[in-house]
Each structure stands twice: as C-alpha cells, then as structure tokens.
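*Asks:* What follows is a protein structure lacking sequence information:
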C-alpha cells in the first residue's frame, strides 16, 4: 500500500483504472462458464451499475466540487453547475457522432454516424461510451488528492475506483453475453467485452494530468465527470435495464448499487 501511496497521482489513476479494466474482463469472462444469462439477471446488473454511477456522481464528484468552491460564498454552486452541464453536453456530442448500438437493440437502431460496422463492434463502442466518464472520474479524483485539496482523500479516490470496478463487472457481461448469444465464439465474446473498458486508463491519465497541471480547474473537472456519468445513466443504462419487462427488479438493483457506492465512499472517504 505504501508503494501505491508514494506514486504520482497520474500513475495512481492509471493503476486504479487497470483494476477497473480487469474487473470488466472478469465480467466478460462469464461467457467461458455460461453461454447465456437471463435477461432478468442482466437487467438487475445494469440497474446496479446505474445506481453505483448515480451515487458516485454525487458523493465522489459533485459534493467535493461544491466543497472546493467554498471561497465563492453564495456562488459556490457555479463551478459544479457549469462543469456538470458541460460534461453532459460533451457526452451528448460523443453520443451523436460515435457509432454505437444499445444492448439488445437491432442493428437497424444503431446511433451516431452511419457505418457498415457489424453489431458486435457497435455494441462494444456503446459500452466504451459508458466508460469514458468513469475513467475520467477516477483520474480526476486521484488528481485532486495529488494537488492537496483538503476535501479530497486517497480513501475517497480508492472508494470511487472500487465502486467503478464493481459496476464494471455487469458491464463486461452485458457485452460478452449478448455477443455469445449472437453466435460469436467464447474467446471473441470475451475479447470484445473486456476491450470496452480499455478507454478507462486513457481517460484516467488525461483527467489526473489535467488537474495536476491546472489546479483551478478541479471543481469543474469533478462536476464534468459527474455530468457525463449522469448523462450515460439516464440516456442508456436505466432505459436498457427497464426494456425487457423486469423493471421492478432492475430498480431494486439500482437502489442496491447506490447504497453500495454510498457506503464505500462514506466509509473510505
């Protein structure tokens, strides 16, 4: 642990998101033991992932962003508000142009610019879209610790990485299982599933480095990551978890995911 604590914030963020990537790979590996998972279970897992992301957006990102802006007095909400909106707008733009396909959607409903890529690639890109703000959030959290903000703690950053890692398990399965169902080999399904999280270490390094270089941007960066995550939850994760007729179970999964992330953040942060 001492070795990890003595690393630079950028390296800490990189290693933390290697962990989250690894958990995604672990989730994708379920195809080696089962050809299929019931839609009920997948919907519950997606709901759980959404709950973790919602809780992380507040406890690990927005609340610290507001606390870091105390010096602005009555206007301390401004950095968080601006960053939150910009994060959602950024993900909306990516969503508009990045070719992707939602889980269980037919190829004809692919979004983004038109392409002849097959549905497997488009599904991976959809989950990759989810993972951009997750990696960014972890990177910014470790960057906040590195620049010495009192409201940022190494425990809180680790809690965020753990929470993101936990919810990455169902995301990995949510890619590999449908691909296996479509007829891809177990190995290819696994490769595609774990590849969806490769963007997380990249986004984490960018987020941590940006914060270390430009400390005043930190409250905006934290809120930016929160806005991007909430956009993903509302636009994709929750609707997908409710689409197969198991909405009540998915909702309870969301509640449990929120509680788990909240507990991690409060206990470790």
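*Replies:* That came through fine. This is a predicted model, so every value here is computed, not measured. Residues are numbered from 1 along each chain as shown.

*Asks:* switch to C-alpha atoms for all contacts and neighbour counts from now on
*Replies:* Noted.

*Asks:* three-state assignment of residue 148?
*Replies:* When states are read from DSSP: H, G, I helix; E, B strand; the rest coil, the local structure at residue 148 comes out as coil.

*Asks:* Spit out the contact partners of it.
*Replies:* Residues near residue 148 by C-alpha atoms under 8 Å, 6 or more residues apart in numbering: none.

*Asks:* and the gap between it and residue 212?
*Replies:* Relative to residue 212, residue 148 is positioned 10 Å away (criterion: C-alpha to C-alpha, to the nearest Å).

*Asks:* can you check residue 3 too?
*Replies:* Going from residue 3 to residue 212 by C-alpha to C-alpha gives 20 Å.

*Asks:* ditto for residue 119
*Replies:* With the distance defined as C-alpha to C-alpha, residue 119 ends up 39 Å from residue 212.

*Asks:* What's the first helix or strand after the helix or strand hosting residue 136?
*Replies:* Secondary-structure assignment from DSSP states H and E places residue 136 in helix 119-146. On the C-terminal side of helix 119-146, the closest following helix or strand by DSSP H and E is helix 154-181.

*Asks:* take the one below as the second:
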C-alpha cells in the first residue's frame, strides 16, 4: 500500500491507534493472571524505560538536529530549547494533575478525593501524553519535505512505543485487580490509559503540519517530555524492588530493540 497519499495527521492517528491497541492487549493479561511477579514487573518497567530513552535520541533529538541544520538554524538550539521545554511542561502537568505512582502511598498533584485506582490510571495516562505526541510529531514531519523525516522512521517509532505499551498495560491492569477491582474493570481502566495517545498524536501532527518552523523544536520537546517520564517514574519504580539487575537488563534490552528498529527501518 502506498502511504504517501495519506494525510500525515491520519497516519499519526492510525499509528497511535496501534499503540493504544497494544496497551489494551497488555491490559488483557488481567484475564489470565491475577498477580504480576515483581521480578517480571521490574523487567517490564526497565524495558519501557530503555525504549523511551532510545526513541528520544534516535527518533526525536537526532532528527531535530538534522532538520535545524537543513533550515539554516544553529543545530543545537532547537534540540536544547525544545528538550528543556518538554521537561518543564511535564513537570508542570505533574505538579497539578492528581496521580499516584505504582509503589507509592501518597498521591501527587492537587489534592483530590479520587479513588486510588483512578489515581494509578492517571499516572500512566500522564506519561502516555509525550509518547502520543512523539509519534504524532514524527508522522507530521513527513509533510515538511525534509530528508531526515521518513515514513519508515515514524513507523519504527510507533512500533517501539507500542511494544513498551504492552507491558505497561499489564502493569496497570493487574495491580488494579489486586486493589479489588473486577477483571473487566481492571482491563477497562488499564486500556483507557492509552486513549490519550491518539489525542496527543493528532495535536502534535497537526501543529507541525501547519507550522513547519516549529518542527525541530516539537521533536526535541517530545524527547524532553519522554526523558522526564523515564527519570521521574519508570527508572525509580523499576529500581525500587530487590531485582535491580533485572530492571537494568530490561532497560538495556529495551534500548537495543528501539535502536534496532529505528536504525534498521529508519
């Protein structure tokens, strides 16, 4: 099929519907397992962190630098500015959006009476925002005509994000089951955490399609937001248990898988 005739925004939507589907597939593990072995969970969280770190450089920061050079801009300016803005943006959302990290007893953000289960879902939803934005910007970049943006690279990013969404879906739904929710409710709450990705993707793709000048900044912005999530949440949670070596190996494998996808396909 020739994808060139499709609008990049539509492609971004399709790409993140795929990542949402894999989140739902992972959430479906709650129908098979009632408990999630902590060693497995740490490895899964580490894998997700590795994928996001690799995607931040290979799929976002590196193309941002190349595009800036092609536009005649000082190459490091969009990369640095956008990266920091992405981190600051996620920090602001983190400060105000009520959520609860997986192994924490104290909610963050504004005070709320929301149930613990909802706060757990909101925590995962929070870091799905930059993932959807990253995929959206990658597909939106196809409209720029820049040689550093290509369909295979955008697809590779969507595949990588989807792969790490599968364990994330399980990491949400199975603990919710342990909180006392039914299997169906645990599944529904787990998969709905991925619904924000298509929304963020359409917004990101639309912005860069209609405002091409912000593209290098948008790519690095998504990278900064993703790295914030990795350092703020994924790595600390994966290293909080007794299986730190498993978490570290998971991160290495996740990084290698995403790097392979991006370099081989992109």
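*Replies:* Structure's in. What do you need? Quantities reported herein were computed from a predicted structural model and do not represent experimental measurements.

*Asks:* TM-score for the pair, please.
*Replies:* Aligned and superposed, the two chains score 0.98 in TM-score terms (TM-score structural alignment, normalised by the length of structure 2); 266 aligned residues with a C-alpha RMSD of 1.1 Å.

*Asks:* Residue 3 and residue 212 of structure 1 - which one has more neighbours?
*Replies:* Taking other C-alpha atoms under 10 Å, residue 3 of structure 1 and residue 212 do not tie; residue 212 has more neighbours (22 against 6).

*Asks:* quick one: what's aligned to the more buried one in structure 2?
*Replies:* Residue pairing (TM-score structural alignment): residue 212 of structure 1 is matched to residue 209 of structure 2.

*Asks:* would you say its match is within a helix?
*Replies:* Yes: checked against three-state DSSP, residue 209 of structure 2 lies within a helix.

*Asks:* you'd agree it is up against residue 140?
*Replies:* Yes: counting by C-alpha atoms under 8 Å, residue 209 of structure 2 touches residue 140, with 5.5 Å between them.

*Asks:* Pull up the overlap in contacts between those two.
*Replies:* When contacts are counted by C-alpha under 8 Å, 6+ apart, residue 209 of structure 2 and residue 140 have 8-9 as shared neighbours.

*Asks:* Do you have the strands of the stretch 151-266 of structure 2 handy? List them.
*Replies:* In order along the chain, the stretch 151-266 of structure 2 carries no strands (DSSP state E, counting those that start in this stretch).

*Asks:* now the helices for it?
*Replies:* In chain order, the stretch 151-266 of structure 2 shows helices spanning 151-178, 183-192, 196-210, 215-229, 235-238, 244-265, with DSSP state H, counting those that start in this stretch as the criterion.

*Asks:* quick one: which of these is nearest residue 46 of structure 2?
*Replies:* Ranking the helices of the stretch 151-266 of structure 2 by their distance to residue 46 of structure 2 (criterion: C-alpha to C-alpha) puts helix 244-265 first, at 4.3 Å.

*Asks:* average distance between the closest one and structure 1?
*Replies:* Comparing helix 244-265 of structure 2 with its match in structure 1 after superposition yields a mean distance of 0.3 Å (mean C-alpha distance after the TM-score superposition for structure 1).

*Asks:* can you pull the buried residues of stretch 200-214 of structure 1?
*Replies:* Applying a neighbour-count criterion of 16 or more other C-alpha atoms under 10 Å, one finds 200-212 buried in stretch 200-214 of structure 1.

*Asks:* one step back: closest one to residue 95 of structure 2 among the helices of the stretch 151-266 of structure 2?
*Replies:* Among the helices of the stretch 151-266 of structure 2, the nearest to residue 95 of structure 2 by C-alpha to C-alpha is helix 215-229 (12.9 Å).

*Asks:* What residues in structure 2 pair up with the helix holding residue 136 of structure 1?
*Replies:* In the comparison with structure 2, helix 119-146 of structure 1 aligns to the range 116-143 (TM-score structural alignment).

*Asks:* Roughly how far does the aligned residue in structure 1 for residue 170 of structure 2 sit from residue 21 of structure 1?
*Replies:* Residue 170 of structure 2 is assigned residue 173 in structure 1 as its aligned equivalent, the criterion being TM-score structural alignment. Between residue 173 of structure 1 and residue 21 of structure 1 the distance, using C-alpha to C-alpha, works out to 13 Å.

*Asks:* do residue 176 of structure 1 as well
*Replies:* Residue 176 of structure 1 sits at a distance of 14 Å from residue 21 of structure 1 (criterion: C-alpha to C-alpha).

*Asks:* the more surrounded of those two?
*Replies:* With other C-alpha under 10 Å as the criterion, residue 176 of structure 1 and residue 21 differ in neighbour count, and residue 176 comes out ahead with 36 against 27.

*Asks:* That one touches residue 187, doesn't it?
*Replies:* No: contact between residue 176 of structure 1 and residue 187 fails when scored by C-alpha under 8 Å: they sit 9.4 Å apart.

*Asks:* Many thanks, we can stop here.
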